[in-house]
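Trainee: Please find the sequence and the predicted model below.
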Amino acid sequence: MKMPSHLAREVSEAARRRGISRSALIREALEAFLRREKAAPSVSALSRAVDIVGAFSGPEDLSVNPDHMRDFGR
């Protein structure tokens, strides 16, 4: 597995501290990451921002006003 040299050093140090191989440490880290990913519910942008949605006044949707999109992407 390719990784930046600073990360390779950290992995080697962590593996040495735990008394396991670098490969075993990386396997454990990947398994833990994948378990968390599987267990974590998918969260929408709206559910993350629900406390501020509607907190500001202004037009409801700027994308429908051509003036706001005139130079978009330039």
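Mentor: Alright, I've got the coordinates. Predicted model, so just to flag it, every value in this text is computed and none were measured.

Trainee: When you work out contacts or count neighbours from here on, use the C-alpha atoms and nothing else.
Mentor: Will do.

Trainee: Give the burial count for the spatially closest residue to residue 12 that is not a sequence neighbour, as a bare number.
Mentor: Closest residue to residue 12 apart from its sequence neighbours, by C-alpha to C-alpha, 6 or more residues apart in numbering: residue 22 at 5.9 Å. When neighbours are counted by other C-alpha atoms under 10 Å, residue 22 registers 17.

Trainee: Included below, for side-by-side comparison, is a second structure:
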Amino acid sequence: MSNVDFSTEPTIESLANEVACLKATLTFMLKAMGQADAGKVIINTQKFAAQLEDPAQAEAFNRTLSQIIHEYRK
């Protein structure tokens, strides 16, 4: 992995596209894990989000998690 370039283009649109890709990737990974393990990941992630001190960050985290959960349950 030391030769892989994970740089991001300096535009908001490219960053938004990369975030959408990561959300989709995480959703597919959860689906591949199996229901019990994916449920544990979701619960632990929800607990982490509840501990965030910055309200704006917590809101963004919860909104993203809600999107992932919605797609996971389809």
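Mentor: Perfect, I can see it now. Quick caveat, the model's predicted, so the values are computed rather than measured.

Trainee: Put one on top of the other, what's the TM-score?
Mentor: After superposition, the two chains reach a TM-score (TM-score structural alignment, normalised by the length of structure 1) of 0.29; 31 aligned residues with a C-alpha RMSD of 2.9 Å.

Trainee: one step back: doesn't residue 10 make contact with the residue nearest to residue 12 of structure 1?
Mentor: No: in this structure, residue 22 of structure 1 is not within contact of residue 10 by C-alpha atoms under 8 Å, at 10.0 Å.

Trainee: For the residue nearest the centre of structure 2, give me its contacts.
Mentor: With distances taken as C-alpha atoms, centre = their mean, residue 23 lies nearest the centre of structure 2, 4.7 Å away. Applying C-alpha atoms under 8 Å, 6 or more residues apart in numbering to residue 23 of structure 2 gives the contacts 64, 68.

Trainee: Where does it sit, in terms of helix or strand?
Mentor: helix 12-33 (DSSP states H and E).
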